[in-house]
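Engineer: pasting a predicted model and its sequence here:
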Amino acid sequence: MQKPSIPKGTRDFSPEEMAKRNYIFNTIREVYHLYGFQQIETPSMENLSTLMGKYGEEGDKLLFKVLNSGDCFAGISDEELLEKNPVRFAAKACEKGLRYDLTVPFARYVVMHRNEISFPFKRYQIQPVWRADRPQKGRYREFYQCDGDIVGSDSLLNEVELIQIMDEVFRRFGIRVCIKMNNRKILSGIAEIIGEADRIVDITVAIDKLDKIGLENVNEELRSKGLSEESIARLQPIILLNGSNRGKAETLKSVLASSLTGLKGVEEIEYILDHIERLRLVTPLEFDVTLARGLSYYTGAIFEVKALDVQIGSITGGGRYDNLTGVFGLAGVSGVGISFGADRIYDVLNQLNLYPADSLQSTQLLFVNFGEKEAEYLLPILAHLRAAGLRVEFYPDAAKMKKQMSYADAQKIPYVAIVGETEIAEGRINLKEMATGEQTSVAVDELIGRFS
């Protein structure tokens, strides 16, 4: 008989792993609430017409498409089947797809519910997304995103607020990170001044890989996209720009002097720096000219968070998008948002062993089962303890003591309560601490005080 398995790039999560994941989700949720964000959810499946064309050519290839229910071959000729063209087949046989991110479904939600929404609209969403990517360390085909977006406001104070949220979340997790920031207008300005304004997407996709593939490979990719040697040469000092955030901004003002778009990007970076410098952030904020973020819908500030003590890709990212709702028929609604990569954060917290002990708490106290008479006596006591907030279990079977103790060990339950005929007669409970084996006789009412 074939052993069951799960698709590559997906994972099962045990009760202990779920306790850790819930710690992540709850921490992020609490910080979003501090800033007035409200939660929504959207369906796992969207119409492909909603998803296609929003993530660039590379993103479209990574969409999981869902075959139409019923006869998925209806309307497809024999010639088309024999042609074996997957793109053409999918266009006719698939009307729906699994969402690739939460931002595009959110834009669709805003357009559909525009009459019920008060702007600016601050929403957060914690749900899984799917990408037909090649699974590797830190990269999964099914993973959770924890998005926060503000739409209906052009103010750069929103960017300042999102930086504060990222700082606070990672401070609570205890993960040392660096927030990298850039602006797509600066990248557009760079493309303009090197004479390659129409190749902005090719340039951004290539230089976004600088950390991963190195300068030579970035240049090779630019050549393969048709950039001239002169343009590539003019790009080098900009890509390799270093120094302080303010120093980089000053240099770029000179470099981008002939590009109004580029100068506007520098101005926006300086505005954010002006306000962030007044706040006491734990996290360093680095202005990085090579940060591009692959997604094609960003138009302003862009962000990426890197863990400093673990080798892994970005664990949070985001930016401003001015025209995303426009593709759904609602023009003039600007938005800015971030997305915490819960699965990568989970891996980082595991590697650094940063979970607080109380975040993994399960049962505090197990009551041993000696039989029906003891069960009748104990059930009201258990109900009383649970009403007081104690996490207690009653072993369901009157099994051998060794088996019940083994269960407590396996479940990492720190205390076991032993109540037999003698304890019932005296109205007391024999409390055993599993770590030391020490036993104490306590009154029922004392138990609540012991655990609260």
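Structural biologist: That came through fine.
Engineer: contacts and neighbour counts: CA atoms only from here.
Structural biologist: Fine.
Engineer: can you give me every residue that contacts residue 171?
Structural biologist: 282, 283 (Cα atoms under 8 Å, 6 or more residues apart in numbering).
Engineer: in three-state terms, label it for me.
Structural biologist: Using DSSP: H, G, I helix; E, B strand; the rest coil, the structure places residue 171 in helix.
Engineer: got the contact list for the spatially most central residue of the chain?
Structural biologist: A centroid search over the chain (Cα atoms, centre = their mean) returns residue 341, at 2.5 Å, as the residue closest to the centre. Contacts of residue 341 were listed using Cα under 8 Å, 6+ apart, and they are 143, 144, 145, 146, 315, 316.
Engineer: and of the residues you listed, the nearest to residue 365?
Structural biologist: residue 144 (32.9 Å; Cα to Cα).
Engineer: which helix or which strand is home to the closest one?
Structural biologist: strand 142-151 (DSSP states H and E).
Engineer: contacting residues around that strand?
Structural biologist: With Cα under 8 Å, 6+ apart as the test, strand 142-151 has contacts from 9-10, 25, 28, 32, 37, 101-103, 119-131, 158, 333-343.
Engineer: putting a second one here so we can go through both:
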Amino acid sequence: MAQTPSIPKGTRDYSPEIMVKRNYIFDTIKNVFRLYGYMPLETPAMENLSTLMGKYGDEGDKLLFKILNSGDFISNIPENELLEKNSIKLTNKISEKGLRYDLTVPFARFVVQHQNELTFPFKRYQIQPVWRADRPQKGRYREFYQCDVDVVGSDSLLHEVELIQIVDEVYRCLKINVRLLINNRKILAGIAETIGYPDHLTNITVAIDKMDKIGLDNVNAELREKGICEKAINKLQPILNLQGSNQEKLEKLQDILKDSPIGLKGIEELTTVFDYLKELDIKTEIRLDLTLARGLSYYTGAIFEVKALDAEMGSITGGGRYDDLTGIFGLKNMSGVGISFGADRIFDVMNQLDLFPKNNTTTTQILFVNFGNKEEKFCLPLLKQLRSNGINAEIYPEPAKMKKQMTYADKKGIPFVALVGESEMQEGAVSLKNMLTGEQTNMTIEEVIHRLQA
């Protein structure tokens, strides 16, 4: 018996109906990106592991999908090393490439590699799949698409403001109610400094970034496991639980972090961003959240996260500033900031809330019923005329029974059917049937075009 085909866990097939919806999301996001002067870019699905490793922290490195070297990759490995069964050591010798974990590190690699060809500030958008060896669960996949927009070569905070505008515009167009959370890694560094653990910034940020997933008690337990003393943990609690408006939180932080230059710098940057935003008609709620840390270790300034308000889903957009990322590849003093829209999670939210346009799944606007060879020859020029006017049109490929052709149109959600028989050919007309109302009217092809373009 033949084995039933399947796909790997954490991946999905996309039917034509789903692809039409996904393309609606991609097109909406692309259009907004273009409004702000960003240009398209693509990079390879796989990168050298030397490019990827060490850029996402220890937890991120564990989630990289590694690709085995071609050929007989085991033959050159000493037998004693095989018997050791040290998978990490062995992987380094049999795998030199991996699937990209995100689009930001490959982007930084591209900038360094092509720096002499680019005009800075360099603004690009990129919509491609990424892969993570994560445990599949609701809203979390092993293969998923990211829609990234980044700018490098400028440390102006106007870019942070621009990214917030892009978030506001994208979700307004998609009709998703969202909240944008914002923080600054410099503030987090200042907090680590203030509680006496400046060298434990990564451990602290990785822990508190899980606050909304595991709760405060478990965050504190993780901090203890990482070697943070009880006194420091107690000192951290009121900071993480700061209440009030964004302005009030910043004022309280000003006092708490008064002895931390890096913390005060983060406060200054966020204050500047909020001051710019006062001049703009931003509809999205923006909240300063001190538990927002974003675990990726390359962030150095502002960090963002966006959550849907009307659906149960994790972050659907996230990003931040990464002053040091290109420096890892040898290009110093190249500040960058970007944000990534999670297309798969956005799709799930829109499906859950029924936000896709009702006519969005229809690709064919009109189907010509096939009555035979003579009618086919008559209809082909009409189809060409419709398509030249931007109308999606097709003809049933064979003169099947009328019921079968109508069922085809109905199942595909085609709104109009054209019937052209002997009398219509003699009159040079088309009998246009509205599949929703059942109304049928004789028209010229010019009138059909006008009707479908209305």
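Structural biologist: Sure thing, it's come through. Note that the structure is predicted; figures quoted are calculated from it, not measured.
Engineer: quick TM-score on the pair, please.
Structural biologist: Comparison of the two superposed chains (TM-score structural alignment, normalised by the length of the first structure) gives a TM-score of 0.99, and 452 aligned residues with a Cα RMSD of 0.9 Å.
Engineer: quick one: the strand holding residue 144 of the first structure to the second structure mean distance?
Structural biologist: Strand 142-151 of the first structure, aligned to the second structure and superposed, deviates on average by 0.5 Å (mean Cα distance after the TM-score superposition for the first structure).
Engineer: returning to that earlier point: how close does the residue nearest to the centre of the first structure sit to residue 431 of the first structure?
Structural biologist: 43 Å (Cα to Cα, to the nearest Å).
Engineer: next: residue 246 of the first structure.
Structural biologist: 63 Å.
Engineer: kindly report the same for residue 333 of the first structure.
Structural biologist: 62 Å.
Engineer: now residue 361 of the first structure
Structural biologist: Counting by Cα to Cα, the gap from residue 361 of the first structure to residue 431 of the first structure is 19 Å.
Engineer: likewise for residue 69 of the first structure?
Structural biologist: 58 Å.
Engineer: please identify which of these two sits among more neighbours.
Structural biologist: Taking other Cα atoms under 10 Å, residue 69 of the first structure and residue 431 do not tie; residue 431 has more neighbours (22 against 9).
Engineer: helix/strand/coil for that one?
Structural biologist: Here residue 431 of the first structure is strand, with the state taken from three-state DSSP.
Engineer: right, and it touches residue 444 too?
Structural biologist: No - Residue 431 of the first structure is not in contact with residue 444 according to Cα atoms under 8 Å; the separation is 10.4 Å.
Engineer: if we ignore the residues flanking it in sequence, what's nearest residue 232 of the first structure?
Structural biologist: residue 219 (6.8 Å; Cα to Cα, 6 or more residues apart in numbering).
Engineer: following the strand or helix carrying that neighbour, which helix or strand shows up next?
Structural biologist: Assessed by DSSP H and E, residue 219 of the first structure sits inside helix 210-224. Sequence-wise, the next helix or strand downstream of helix 210-224 of the first structure (DSSP H and E) is helix 229-239.
Engineer: show me what counts as buried in that following helix.
Structural biologist: Neighbour-count burial for helix 229-239 of the first structure, with 16 or more other Cα atoms under 10 Å as criterion, is recorded at 231, 232, 235, 238, 239.
Engineer: do stretch 370-383 of the first structure as well
Structural biologist: Buried-residue list, stretch 370-383 of the first structure, by 16+ other Cα under 10 Å: 370, 374, 375, 378, 382.
Engineer: for stretch 64-71 of the first structure, same thing?
Structural biologist: Quick answer for stretch 64-71 of the first structure (16+ other Cα under 10 Å): 64, 65, 66, 67.
Engineer: want to try CSV for those residues, with secondary structure as columns?
Structural biologist: Shown next, in CSV, are the buried residues of stretch 64-71 of the first structure (three-state DSSP):
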residue, secondary structure
64, coil
65, strand
66, strand
67, strand
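Engineer: OK, contacts around residue 262 of the second structure?
Structural biologist: Taking Cα under 8 Å, 6+ apart, one finds 186, 187, 189, 190 in contact with residue 262 of the second structure.
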